[in-house]
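Engineer: Take a look and give me a structure for this.
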Amino acid sequence: MHSHWRCDNCGDVPPFHVAEHINAEIVGTVLRESSSAPERIPLWGPWPLPPGWTITGVGWAGDDRSGVRATALACSGPEPLGGGPADLVFIAEQPGVGLGTRFAGIPGIDPGYLLSEALAEHGAGCGPHAKIKVGGHPTPLWCVKSPEDRSAYVSEAKGMWLYAVAWPASAGYLLAEHVVLHDLSDGVPPELVFGAPSPYLHGRV
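Structural biologist: Predicted coordinates for the structure are as follows:
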């Protein structure tokens, strides 16, 4: 007996947990879970929030034996090109977890091969597709191939994979603006605004 879930394509994967509701207290509970892991996993959240955006969900992958191995934070707000509502999920994970690839809609458990393809296709002399600040450091993001209904960006921060997955695909343009990701483990801003639960984080779309 073991606590892992079994994926037909990827094998054993850590179970994914999603909070049914979202508020500051629930975020604090997830942070306590992640801080008790052998290696603390950051919970990346945009701060300050882009105008009109709210925090709409939080989740984590892991079990009592291995601890938290990945975190996910969902946000919702106006689509940057004016086309309606948009959703973003930011994921931090250790190598070999597969949570980010699941949300990105890409095969496998690590995006290294897709990242190599993106770098080769974009050209060695060109810059990344987007740049944001993560934990106080300028961080490049590379767009990898994903289903047409979303856009998926991958990078590395604190020695772990960082994903930003956006619905619809055009919502990824938000990352071309001045986005700053703050590790909520270092403190949850009291001004954070929470909204209705994200359907993407809860798997209802």
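
Engineer: from here on, contacts and neighbour counts on C-alpha atoms
Structural biologist: Fine.

Engineer: wait, doesn't Leu162 sit right on Ala152?
Structural biologist: No: assessed by CA atoms under 8 Å, Leu162 is found out of contact with Ala152, at 10.5 Å.

Engineer: Of all the residues in the biggest strand by length in the chain, which ones are buried?
Structural biologist: In the chain, taking DSSP state E as the definition, the longest strand is strand 67-78. By neighbour count on 16 or more other CA atoms under 10 Å, the buried set for strand 67-78 is 67-78.

Engineer: Show me what it is packed up against.
Structural biologist: Applying 3 or more CA pairs under 8 Å, 6 or more residues apart in numbering; DSSP states H and E, one finds that strand 67-78 makes contact with helix 24-35, strand 44-46, strand 54-63, strand 85-93.

Engineer: switch to 7 Å and redo it
Structural biologist: Counting contacts by 3 or more CA pairs under 7 Å, 6 or more residues apart in numbering; DSSP states H and E, strand 67-78 packs against strand 54-63, strand 85-93.

Engineer: picking that back up, could you dump the buried residues of strand 67-78 to a markdown table with distance to Thr54?
Structural biologist: Formatted as a markdown table, the buried residues of strand 67-78 follow (distance: CA to CA, whole Å):
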| residue | distance to Thr54 |
| --- | --- |
| Gly67 | 28 |
| Val68 | 24 |
| Arg69 | 25 |
| Ala70 | 21 |
| Thr71 | 18 |
| Ala72 | 15 |
| Leu73 | 11 |
| Ala74 | 9 |
| Cys75 | 6 |
| Ser76 | 6 |
| Gly77 | 6 |
| Pro78 | 10 |
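
Engineer: Here is a second sequence; please produce its structure as well for comparison:
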Amino acid sequence: MALFDFAELSAKLSENLSIKEILSGNFSAFTAVLYLAISIAVYSIVIYHFYRYVARRDCFKPSMREHTKTIGFLKYFFLFPFVVIVFFLGFSIMLLFLAGGLGPEIVLSTSFAIILAIRICSYYTEDLSKDVAKMLPFALLGVFLVNPSYFELADIQNKINQLPELINVAVVYLIFLIIVEWILRIGLNIRYRIFPKKE
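Structural biologist: Next up is the predicted model:
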């Protein structure tokens, strides 16, 4: 038994095919598809740069000046906390959109866990950390494309309004992230002293 009747399908295709309608100049469907394609491309480009940066082991390029270690230390001491805040906000906002029924405290803790996992993986291999970092943003894009009604603006606004109540928890997470980053960096330096990098 055939899955479909080829003759009936061909008849329906020839019945619905209209050269006049094709040439009528009604491009409303094309405009919507073009808008969607451009939106996906822009989102993907932003995510591409975001996840590649968050997944790098060395967030700051090494300085070519003298006193490189001192400059590197100062960059990580003063600038890295701001970078962590941007990562944390980025993943929290993405999770607010993605996590339908989750409360804001779970969104914050999950964002923290994702960033921590990415940073730990970046000290193992940057390829793995890139895979982990791009997983969530592209999952969000997939959910939106399959089910645009999944995102309810009122629910997202409600969660955003609750976030200021969790500022103390967020600060603790950020401090912990910075401490873990320092531990990983110190561990990497110890490893390079014991097993020097091959030139």
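
Engineer: TM-score, when you put one on top of the other?
Structural biologist: Here the TM-score for the pair of chains, by TM-score structural alignment, normalised by the length of structure 2, is 0.24; 87 aligned residues with a CA RMSD of 6.0 Å.

Engineer: Which residue lies nearest the spatial centre of structure 2?
Structural biologist: Residue closest to the mean C-alpha point of structure 2, counted by CA atoms, centre = their mean, is Pro137 at 3.6 Å.

Engineer: In the helix or strand harbouring that residue, which of the residues would be classed as buried?
Structural biologist: Take DSSP states H and E as the rule and Pro137 of structure 2 turns out to sit in helix 126-146. Buried positions in helix 126-146 of structure 2, judged by neighbour count with 16+ other CA under 10 Å: 126, 129-130, 132-134, 136-137, 141.

Engineer: Greatest separation within these: which pair is it?
Structural biologist: The span of the buried residues of helix 126-146 of structure 2, defined through CA to CA, is set by Glu126 and Leu141 at 23.0 Å.

Engineer: tally of neighbours for Phe6 of structure 1?
Structural biologist: Let me fix one detail, which is that residue 6 of structure 1 is Arg and not Phe. Other residues lying near Arg6 of structure 1 total 12 when counted by other CA atoms under 10 Å.

Engineer: All the helices of structure 2, residue numbers only.
Structural biologist: 6-16, 19-22, 28-54, 68-74, 80-98, 104-124, 126-146, 153-162, 167-194 (DSSP state H).

Engineer: Next, report how far the fifth one is displaced from the centre of its chain.
Structural biologist: Meaning helix 80-98 of structure 2. 9 Å (CA atoms, centre = their mean, to the nearest Å).

Engineer: Also the longest one?
Structural biologist: Using CA atoms, centre = their mean, the distance from the centre of helix 167-194 of structure 2 to the centre of the chain it belongs to is 21 Å.

Engineer: That one - contacts with which helices or strands?
Structural biologist: Counting by 3+ CA pairs under 7 Å, 6+ apart, helix 167-194 of structure 2 packs on helix 104-124.

Engineer: How about the helix it packs on, which residues are buried there?
Structural biologist: Neighbour counts over helix 104-124 of structure 2 (16+ other CA under 10 Å) mark 104-105, 107-108, 111-112, 114-116, 118-123 as buried.

Engineer: which helices and strands sit right next to the helix holding Pro137 of structure 2?
Structural biologist: In terms of contacts (3+ CA pairs under 7 Å, 6+ apart), helix 126-146 of structure 2 is packed against helix 28-54, helix 104-124.

Engineer: mind checking which of those is nearest Phe73 of structure 2?
Structural biologist: Using CA to CA, those put helix 104-124 closest to Phe73 of structure 2, at 17.2 Å.

Engineer: packing partners for the closest one?
Structural biologist: Using 3+ CA pairs under 7 Å, 6+ apart: helix 104-124 of structure 2 touches helix 80-98, helix 126-146, helix 167-194.

Engineer: and the angle for it with helix 28-54?
Structural biologist: 60 degrees (axes from the mean of the first three to the mean of the last three CA atoms, to 10 degrees).
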